[in-house]
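Engineer: Let me see the structure of the following:
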Amino acid sequence: MKSDEVNSVLGLAYRDTPTIEYPCATLIQTLMHDISVSREVDDIVLDKFTDYIIIELEVTKSAFWCYEKNLFEKLIFDSEVFLISHSEKLSDSSNKLINDCIELLNFLAGGQENWSSLPNKFKDFEDMQFCVNGNKEIRIDEFFRNPNVKCPSCSHEFSQIAFDVVRTIFAVRCPKCEQSIAR
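Structural biologist: Here you go, the predicted structure:
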């Protein structure tokens, strides 16, 4: 097997396709796609934010992941900070969708039993039609196909989607030397 094929297989091993088993996480990802499609102003920060949330939730859908409440709390915090920092630049519909995502993340943080269900308020969302940003989907798929990064400080090569790696909106942290590497 060629090196690129191995990386592709290893990248896909960390994620499952969206299924009904994870309706809340899948709905949040769908809302994040809808934000990026319906926005009025093209903003790279919004793209980075939505990619980050989608990627983090995709990693949680891996067969190797175990429920961790602190991950959802981190995503809630990051979403609230993003909303406070950028609310004046966002349309009302984008603000509402991010608030809906925060509410869904709070639901997931409520306990592992919430992982396989949706709050009653969001049951109607299952039947709604959403737009999917093809460029974003390609970018996220590429992230999982080629997850390896080489740290410029210590030359340690690691997978960005490994569970011991800290990911933020704009950077990933090397698990060996803790150097932040811009995405």
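Engineer: can we go C-alpha only for contacts and neighbour counts from here?
Structural biologist: Will do.
Engineer: For Asn70, see how far away Asn104 is.
Structural biologist: Heads up, residue 104 is Leu, not Asn. Computed with C-alpha to C-alpha, to the nearest Å, the distance linking Leu104 and Asn70 is 15 Å.
Engineer: Compare these two (neighbour count), which wins?
Structural biologist: With other C-alpha atoms under 10 Å as the criterion, Leu104 and Asn70 differ in neighbour count, and Leu104 comes out ahead with 23 against 10.
Engineer: just checking, the more buried one touches Thr26?
Structural biologist: No. Because the distance of 10.5 Å does not satisfy C-alpha atoms under 8 Å, Leu104 is recorded as not touching Thr26.
Engineer: how about the strands in this protein?
Structural biologist: Remark: strands of the chain, listed N- to C-terminal, are 148-150, 157-159, 166-167, 171-173, 180-182; assignment by DSSP state E.
Engineer: I'd like the structure of this one too, to check against the first:
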Amino acid sequence: MDKNNIFGFNSSFYYFGLQHLVLNMYNYIKDGIDKNEKIYVCMAPEVYNELASYLSDIYGFSYVENFRIHKIISCYNKLKLNEIRAKLSKHIDEIVENGYSGVRFIIQADYMILSSSREYFMDFNKSILYIILGLKASFMSLYDFEDYLKHKYIIDDEVILESYRVHSHRLYNGNLQNCRGLSHSK
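Structural biologist: Sure, this is the predicted structure:
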């Protein structure tokens, strides 16, 4: 796992199957907990429950919180970006005052797309870097690469290509790697 400060990163993880996702998110979340970060995850209930079954053996749930997608959608639809940023900044300040070093947000892309729309998710994802810039927060989007390779039902070419454009880092082989400047051809 990347041992450096990841605040300000808008990163991605491309997973192939539930166990691949759980194994990598377990390590990513454990790294955040070891750094005393609050972890907010927004995942399909069955994915969260599978992940939580492993995390509960090691940590209490004071570090990890599952938040509902509708909170994000409602806030993003009602407020301007600078208002969202100000609200998030205040929330992070409260978390830091409670003893955490910062926040990691993890969102399952296909879950958000199914709960809203592909266009909504892609617009939201483009805004993340501005929203978290300079805050003690990082953001990771999880992409179902199995769906992309086999069906393109939710995660299609447009979503994947846009993910390559908006994410500064990728979780690969247990480490966050800078992916700016990489060439991505179809």
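Engineer: Now compute the TM-score of the two chains, please.
Structural biologist: Overall, the chain-to-chain superposition scores 0.28 on the TM-score scale (TM-score structural alignment, normalised by the length of structure 1); 86 aligned residues with a C-alpha RMSD of 5.2 Å.
Engineer: where exactly do the helices run in structure 2?
Structural biologist: Per DSSP state H, structure 2 carries helices over the ranges 18-34, 45-55, 69-78, 81-97, 109-115, 118-132, 145-150, 157-166.
Engineer: Just name the most buried of these.
Structural biologist: Mean neighbour counts were taken over these using mean count of other C-alpha atoms under 10 Å, and the top value, a mean of 19, falls to helix 109-115.
Engineer: residue contacts, Phe105 of structure 2?
Structural biologist: 39-42, 137-140 (C-alpha atoms under 8 Å, 6 or more residues apart in numbering).
Engineer: and if you look at Ser38 of structure 1?
Structural biologist: Residues touching Ser38 of structure 1, when contacts are defined by C-alpha under 8 Å, 6+ apart, comprise Ser94.
Engineer: For Ile28 of structure 1, see how far away it is.
Structural biologist: Using C-alpha to C-alpha, we find Ser38 of structure 1 at a distance of 15 Å from Ile28 of structure 1.
Engineer: picking that back up, any chance of the contacts of Phe105 of structure 2 in TSV with distance to Ser11 of structure 2 as columns?
Structural biologist: Converted to TSV, the contacts of Phe105 of structure 2 look like this (distance: C-alpha to C-alpha, whole Å):
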residue	distance to Ser11 of structure 2
Ile39	15
Tyr40	15
Val41	14
Cys42	15
Ala137	12
Ser138	8
Phe139	6
Met140	5
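Engineer: Turn these into CSV, including neighbour count and distance to Phe13 of structure 2.
Structural biologist: CSV is the format used below for the contacts of Phe105 of structure 2 (neighbours: other C-alpha atoms under 10 Å; distance: C-alpha to C-alpha, whole Å):
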residue, neighbour count, distance to Phe13 of structure 2
Ile39, 22, 16
Tyr40, 19, 16
Val41, 21, 14
Cys42, 23, 14
Ala137, 25, 17
Ser138, 22, 13
Phe139, 23, 11
Met140, 23, 7
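Engineer: Contact partners for the nearest residue to Ser115 of structure 2 once chain neighbours are set aside?
Structural biologist: Leaving out its chain neighbours, the residue that sits closest to Ser115 of structure 2 by C-alpha to C-alpha, 6 or more residues apart in numbering is Ile69, at 7.2 Å. Remark: with contacts taken as C-alpha under 8 Å, 6+ apart, Ile69 of structure 2 is in contact with 42, 112, 115.
Engineer: how close does the nearest residue to the first one once chain neighbours are set aside get to Phe13 of structure 2?
Structural biologist: Setting aside the residues directly before and after it, Cys42 of structure 2 is nearest to Ile107 in space (C-alpha to C-alpha, 6+ apart), at 4.7 Å. Relative to Phe13 of structure 2, Ile107 of structure 2 is positioned 10 Å away (C-alpha to C-alpha).
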